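**Q** quick one, what's the 3D model for this:
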Amino acid sequence: MTARNELRLLPWSGPEGKPCYLSTDDPDGCMSRLADNIEAVQLGTAAELLERASEALDDQDTNPEDMRHLTKELTGALRDVLRVATSRGHLLAVSERPGG
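**A** Okay, here's the model as predicted:
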């Protein structure tokens, strides 16, 4: 997934919440596949949370504590999805460069 000499933003954070990057020429390598799988799980989780949020907003009986919990989960999912989008956007930009 990464072009030669390019880093891939991984879908998890390192110590102190700092971003983690992968440098590899092998898009089918173990770490690339792991990152792809984790991204897929993160996107699936975000889709499920979006459905739950839509249902909760439509339900007049949803209590405030449940909404706070759901909001916290949605915030984490949005953070993950933003990281995936940033990583994939960077990879697209790299692949569109001449020689990329």
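**Q** contacts, neighbours, all on C-alpha from now
**A** Noted.
**Q** run the chain-centre distance for the helix ranked longest in the chain.
**A** With secondary structure taken from DSSP state H, the chain has its longest helix at helix 64-96. With Cα atoms, centre = their mean, to the nearest Å as the basis, helix 64-96 stands 5 Å off its chain's centre.
**Q** the structure of the following sequence is requested for comparison with the preceding one:
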Amino acid sequence: MTEKSELRLLPWAGPEGKPCYLSTSDADGFMSRLADRIETDQLDMASELLKYALQVLDHQAGDFDGLPLLVAQLAGALEDVLRVAASRGSRLEAPENP
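**A** Here you go, the predicted structure:
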């Protein structure tokens, strides 16, 4: 059986929002490359949303009708970024104790 630490947390959720894991040591496999591309897209989207949100905050004038949508998109992007961070962090090698 594969240890949980050997599983890669994928950048998408499964049914009912449950985490999906990939059990492979092949970083060049199809699913690993797909996960890498999706992580990159998610991080890029979060960056763009952050830039837009900062522009909205800087201007603090105008129509705020779109603010609930922006907040929802930011929350989704933050969720994605946290999943990417957890996935990448779990794949880091633990430092050796001296």
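**Q** the lengthiest helix in structure 2 vs structure 1 - mean distance after superposition?
**A** If each helix of structure 2 is counted by residues according to DSSP H, the longest one is helix 30-59. Following superposition, helix 30-59 of structure 2 is found to deviate from structure 1 by 0.3 Å on average (mean Cα distance after the TM-score superposition for structure 1).
**Q** returning to that earlier point: compute the inter-axis angle for the longest helix of structure 1 and helix 30-58.
**A** Relative orientation of helix 64-96 of structure 1 with respect to helix 30-58: 140 degrees, computed using axes from the mean of the first three to the mean of the last three Cα atoms, to 10 degrees.
**Q** tell me which residues in helix 64-96 of structure 1 are buried?
**A** Across helix 64-96 of structure 1, burial judged by 16 or more other Cα atoms under 10 Å covers 70, 73-74, 77-78, 80-81, 83-84, 87, 90-91, 94.
**Q** cool, and stretch 23-33 of structure 2?
**A** Ser32.
**Q** same question for stretch 31-51 of structure 2.
**A** In terms of neighbour count (16+ other Cα under 10 Å), stretch 31-51 of structure 2 has its buried residues at 32, 35-36, 38-39, 42-43, 45-46, 49-50.
**Q** doesn't Trp12 of structure 2 lie inside a helix?
**A** No: with the criterion set as DSSP: H, G, I helix; E, B strand; the rest coil, the secondary structure at Trp12 of structure 2 is strand rather than a helix.
**Q** which residue packs closest to it, ignoring adjacent ones?
**A** The shortest distance from Trp12 of structure 2 to any residue that is not its chain neighbour, by Cα to Cα, 6 or more residues apart in numbering, is 6.8 Å, and that residue is Cys20.
**Q** Asp80 of structure 2 reaches Pro11, doesn't it?
**A** Yes: the pair Asp80 of structure 2 / Pro11 is scored as a contact, 6.9 Å apart, by Cα atoms under 8 Å.
**Q** give the contact list for the aligned residue in structure 2 for Gly14 of structure 1.
**A** Aligned counterpart of Gly14 of structure 1 in structure 2: Gly14 (TM-score structural alignment). For Gly14 of structure 2, the contacting residues are Cys20, by Cα atoms under 8 Å, 6 or more residues apart in numbering.
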